[in-house]
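K.L.:
With the sequence up front, the predicted model follows.
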Amino acid sequence: MNQFAKRRARLLAHMRGNGGGVAIIPTARELIRNGDVEYAYRHDSYFYYLSGFAELDAVIVLVADADPGLAAQSILFCREKDAEREIWHGFRHGPEGARASFGFDAAFPIAALEQHVPALLAAAPALYFGFGRDAGWDAQVASWLNRLRGQARSGVAPPLVMHDVRAPLDEMRLLKDEEELASMRRAAQISAGAQLRAMRFARPGVSEYQIEAELLHEFRRHGADAPAYPSIVAAGANTCVLHHNPGATVLRQGDLLLIDAGCEYASYASDITRTFPVGGRYSSAQRTMYEIVLAAQLAAIAQVRAGKRFTDPHDAAVRVLAQGMLDSGLLDKHKSGSIDDVVGNGDYRRFFMCRTSHWLGLDVHDVGDYRETAAGIASAGRPARILRPGMTLTVEPGIYIRPAADVPEQYWNIGIRVEDDVAVTAGACEVLSRDVPKTMAEIEAIMAR
């Protein structure tokens, strides 16, 4: 639990450096799916980042005084031990067990929040909390603050300053330590095996649902916590739907199959996409488009280096895609002009309408500003983030071609995406998902076997 204690200490040091205060970080609530059936529970990422504690009904409270001579406190509130409830729902650490196992200074039953937190807030110059994420918790914290305001004549007052606790945590989470990277490597390895299994299983007559089942089987078989996000399994024309949900569509000879799927391991996500031919070989038109997308992805990955900006991989990918669209006839050179015109006017967005990358970590679309941070300057006025070792991101260019009168018919309903998970290092980047083949020759060889 040492890594979690270090993170709490870093946040406490940040709070102390800004005059001290109290931070409140609750975990996620258990949500009802339907009737009296709950969704599968998953803890809040901010909460887990600071605790490693995966049980529900838990809150972290951090107390930092501006005076460095006074000790800071990290407190956990969690469910009490309950032998009867554990028969039904499994083991609970309980406050004392959690304090000993997870390295908190103190731990109390979750029911004791009302007793402890208002008193801590009354003595605090500032409150660190993530307003706007959970209406129930917003109301709870607001009620504590209002209660303190009502005691003003007794000399009690709420904190005068409010901070969004997510801001410093986002900066911390943006740079992964070696243990985090190890979890992400393992998540990528498991997801790579699932992609390979899907390639070997895919054939005419199989449905998207069946492909999804193979992915889930492979995730669980190798120790993954769960899918990191709902898997995208798209056959034929569905490949042009960027977030297609698997359905009853049956794979046909000559179709492409696009699989965007990744597991979560030790709470860290992977996010990998491959697009391959159901019949085992790419058609001429599919081959043309695949070569463009793969070349764009390789150009983008080459830009993932320390000192480059977050937008550099996207800019590199767009230029390759734009040139390929012109060379293949997907865009009319007489109408669209040169590659600079296509990029400048945004004509490529008709077939590539998204960005090339996003941060990756505890969340599949992980936290962290995409622009350099600067006090008092609006986000739009700041340059793109400079890449630093420890940052992790996806690289996922694509081409999605819907039928249209001005589009060559041989390209209709071709959707291709190639996506990898990449970590920034001091030198060349590390492709975490390198175990998944992505050249056409490799993919066709696997499917032929």
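P.N.:
Ah, there it is.

K.L.:
use CA for all of it now, contacts and neighbours both
P.N.:
Noted.

K.L.:
which residues of the stretch 101-250 of the chain fall in helices?
P.N.:
113-122, 135-149, 166-174, 178-201, 208-221 (DSSP state H, counting those that start in this stretch).

K.L.:
how would you label R92: helix, strand or coil?
P.N.:
For R92, the assignment made with DSSP: H, G, I helix; E, B strand; the rest coil gives coil.

K.L.:
For stretch 276-290, list every residue counted as buried.
P.N.:
For stretch 276-290, the neighbour count (16 or more other C-alpha atoms under 10 Å) marks F276, P277, V278, G279, G280, R281, Y282, Q286, T288, M289, Y290 as buried.

K.L.:
Now render those as CSV, adding secondary structure and distance to A152.
P.N.:
Formatted as CSV, those follow (DSSP: H, G, I helix; E, B strand; the rest coil; distance: C-alpha to C-alpha, whole Å):
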residue, secondary structure, distance to A152
F276, strand, 67
P277, strand, 70
V278, coil, 71
G279, coil, 75
G280, coil, 74
R281, coil, 75
Y282, coil, 74
Q286, helix, 71
T288, helix, 72
M289, helix, 69
Y290, helix, 68
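
K.L.:
Make JSON lines from those residues and add distance to A302 to it.
P.N.:
Output for those, formatted as JSON lines (distance: C-alpha to C-alpha, whole Å):
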{"residue": "F276", "distance to A302": "23"}
{"residue": "P277", "distance to A302": "27"}
{"residue": "V278", "distance to A302": "30"}
{"residue": "G279", "distance to A302": "32"}
{"residue": "G280", "distance to A302": "29"}
{"residue": "R281", "distance to A302": "28"}
{"residue": "Y282", "distance to A302": "26"}
{"residue": "Q286", "distance to A302": "24"}
{"residue": "T288", "distance to A302": "22"}
{"residue": "M289", "distance to A302": "20"}
{"residue": "Y290", "distance to A302": "18"}
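
K.L.:
With respect to R7, which of the residues you listed is nearest?
P.N.:
Using C-alpha to C-alpha, F276 comes nearest to R7 of the buried residues of stretch 276-290, at 41.9 Å.

K.L.:
so how far is V304 from the closest one?
P.N.:
As judged by C-alpha to C-alpha, to the nearest Å, F276 and V304 stand 25 Å apart.

K.L.:
and stretch 31-41, how far out from the chain's middle?
P.N.:
The chain centre lies 23 Å from the centre of stretch 31-41; the measure is C-alpha atoms, centre = their mean, to the nearest Å.

K.L.:
what's the span of it, first residue to last?
P.N.:
8 Å.

K.L.:
Show residues contacting it.
P.N.:
Residues from elsewhere that reach stretch 31-41 (C-alpha atoms under 8 Å, 6 or more residues apart in numbering): E30, L56.

K.L.:
does the residue nearest in space to the middle of the chain count as helix, strand or coil?
P.N.:
In the chain, the centroid-proximal residue (C-alpha atoms, centre = their mean) is V364; its distance is 1.7 Å. Per three-state DSSP, the secondary structure class of V364 is coil.

K.L.:
next up, a second structure to put side by side with the first:
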Amino acid sequence: MFSLHVYQERRQRLKALMPEKSLAIVAAAAEVIRNRDAEYPFRQSSDFWYLTGFTEPDAVLVIGPGQPDRLFVRPKHPEQEVWTGRRMGPDYVKHRLGIDQGYPLEALDTELKTLLAEIAWVEYPFGCQKSTAIVDQAIKAKGLRSRRSDLLSHRADLSRHLSQARLIKSRQEIDIMKEAGRISAQGHIAAMQACEPGMTEDQLASVVEHQFRMDGSPSIAYQTIVGGGDNACILHYIDRTDRLRSGDLVLIDAGCEVLGYAGDITRTFPVNGSFTNAQAELYDLVLNAQSEAIAQMVVGKSIKLFHETAVRRLTEGLIELNIIEGPLELALEDKRYLPYYMHGTGHFLGLDVHDVGAYEHEGQPV
């Protein structure tokens, strides 16, 4: 967790972008039932986490220009806490989170009625169903008791500000992301060392995830992908039910999470430790494309150039290996590489593995 000052600054910067007489509502994630009374591991909403550092479910943050920051949380409940864990409770919100006012969650409706009485503009992440439901309910309740509907006349997507704020990482965020990358790499190395024919894909995935935990990461950033042979050609293959065969390649796409920040690494290697000639040719082609693309990742150059560099080198190689027909420029124009490389080259990383932020600014690639 960052210092309280970091979260306070984030909220202040966000409020500075909001119009007068506006209010922002950001909901925490809810616990999700896996089956019957068993739950999936809880993971906080990234936007909410970014603004508060609070990791309990069901909370709601309410902020606005000229307003104290308010956090609505589950109240203390000694009996339930014996079963499901400790709660912070509203009385500790200011001391532990640096948020001005803490309220029990059941006070949300009443407080919003009062706050919305003088508000003309409400902002929330449109992609968050829970935030949307809270706003819808509050506006409906306001409309039933008052005809002054002109007061609350605008809704806006808070993501337009949040996404841009999250796109630019601080030095501390970068250090955390480097640690997520380091641990993720160690997981891949452990898998390469442990892999042998006859293992299942799932067993190899367990090696990766075990190393993550042993190295200090509490969780994976996304479902670990391990695909042997033809399964490696399925981009998001998560079945992991087949056995690894000698002579095949195996692809691993896996990353850990550190303080909410994701790692994401994909590597391919031979199950038995030795490449065939054909496998080595393709591996070297991909490695060269990656190296040339990485060389373009410098300040002042765009993500588009990074991708185009990789595509050009891959297309050249596919022509040289007689997998697709040339000439190069026509192959690029016709996108003949698409059956073999149908996705982009890289993406933003952060609190989400495919992190938020615009890839263009004023019509130009970033």
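P.N.:
Thanks, I have the structure now. Owing to the predicted nature of the structure, the values given are computational and were not obtained by experimental measurement.

K.L.:
rewinding a little: ok, now which ones touch the residue nearest to the centre of the first structure?
P.N.:
Residues near V364 of the first structure by C-alpha under 8 Å, 6+ apart: A228, Y229, A269, S270, D271.

K.L.:
Remind me which helix or strand the aligned residue in the first structure for G317 of the second structure belongs to.
P.N.:
Using TM-score structural alignment as the criterion, G317 of the second structure maps onto G324 of the first structure. Assigned by DSSP states H and E, G324 of the first structure belongs to helix 311-328.

K.L.:
what distance separates the very next helix or strand once past that helix from the middle of the whole chain?
P.N.:
Next helix or strand after helix 311-328 of the first structure toward the C-terminus (DSSP H and E): helix 333-336. The chain centre lies 38 Å from the centre of helix 333-336 of the first structure; the measure is C-alpha atoms, centre = their mean.

K.L.:
what packs against helix 333-336 of the first structure?
P.N.:
Helix 333-336 of the first structure sits against no helix or strand, with contacts defined as 3 or more C-alpha pairs under 8 Å, 6 or more residues apart in numbering; DSSP states H and E.

K.L.:
how about whichever helix or strand comes after that helix, aligned to which bit of the second structure?
P.N.:
On the C-terminal side of helix 333-336 of the first structure, the nearest following helix or strand under DSSP H and E is helix 339-345. Residues 328-334 of the second structure are matched to helix 339-345 of the first structure when aligned by TM-score structural alignment.

K.L.:
what's that stretch in contact with?
P.N.:
So stretch 328-334 of the second structure is contacted by R312, T315, E316, I319, E325, Y337 (C-alpha under 8 Å, 6+ apart).

K.L.:
so how far is A182 of the first structure from G361 of the first structure?
P.N.:
11 Å.

K.L.:
sorry, back to before: list the buried residues in the match of helix 339-345 of the first structure.
P.N.:
L328, A331, L332.

K.L.:
Quick check: M289 of the first structure touching R417?
P.N.:
No: M289 of the first structure lies out of contact with R417 (C-alpha atoms under 8 Å); the separation is 10.1 Å.

K.L.:
Find the residues that touch each one of these two.
P.N.:
I399.

K.L.:
R417 of the first structure matches what in the second structure?
P.N.:
Here R417 of the first structure stays unmatched in the second structure, going by TM-score structural alignment.

K.L.:
Please disregard the earlier target; I meant Y265 of the first structure.
P.N.:
In the second structure, Y265 of the first structure lands on V258 (TM-score structural alignment).

K.L.:
dump the residue contacts of that match.
P.N.:
Here V258 of the second structure is in contact with I176, M177, E179, A180, S217, P218, S219 (C-alpha under 8 Å, 6+ apart).

K.L.:
dump the residue contacts of P383 of the first structure.
P.N.:
Applying C-alpha under 8 Å, 6+ apart, we find P383 of the first structure in contact with R371, E372.

K.L.:
ditto for L257 of the first structure
P.N.:
L257 of the first structure neighbours (C-alpha under 8 Å, 6+ apart): V233, A234, A235, G236, T239, L251, T275, F276, P277, V278.

K.L.:
returning to what we had before: what's around the match of G317 of the second structure, how many residues?
P.N.:
Neighbour count for G324 of the first structure, taken as other C-alpha atoms under 10 Å: 22.

K.L.:
Name the nearest residue to it, ignoring sequence neighbours.
P.N.:
Spatial nearest neighbour of G324 of the first structure, excluding adjacent residues (C-alpha to C-alpha, 6 or more residues apart in numbering): I292 at 5.7 Å.

K.L.:
where does the aligned residue in the second structure for the one you found land in three-state SS?
P.N.:
For I292 of the first structure, the aligned residue in the second structure is L285 (criterion: TM-score structural alignment). Using three-state DSSP, the structure places L285 of the second structure in helix.

K.L.:
Pull the contacting residues for L285 of the second structure.
P.N.:
L285 of the second structure makes contact with R313, L314, G317, according to C-alpha under 8 Å, 6+ apart.

K.L.:
Distance to R36 of the second structure for the residues you listed - can I get that in a markdown table?
P.N.:
Below are the contacts of L285 of the second structure laid out as a markdown table (distance: C-alpha to C-alpha, whole Å):
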| residue | distance to R36 of the second structure |
| --- | --- |
| R313 | 51 |
| L314 | 49 |
| G317 | 52 |
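
K.L.:
from these, which is closest to V73 of the second structure?
P.N.:
L314 (51.8 Å).

K.L.:
Give the equivalent position in the second structure for A188 of the first structure.
P.N.:
Match for A188 of the first structure (TM-score structural alignment): G181.

K.L.:
ok, its match - contacts?
P.N.:
G255, C256, A262, G263, D264, I265.

K.L.:
Going by neighbour count, which residues in stretch 25-32 of the second structure are buried?
P.N.:
I25, V26, A27, A28, A29.

K.L.:
any idea which element the corresponding residue of the first structure for L14 of the second structure lies in?
P.N.:
Alignment note (TM-score structural alignment): L14 of the second structure maps to L11 of the first structure. Following DSSP H and E, one finds L11 of the first structure within helix 2-17.

K.L.:
Which positions within that helix qualify as buried?
P.N.:
Neighbour-count burial for helix 2-17 of the first structure flags F4, A5, R7, R8, A9, R10, L11, L12, A13, M15, R16 (criterion: 16+ other C-alpha under 10 Å).
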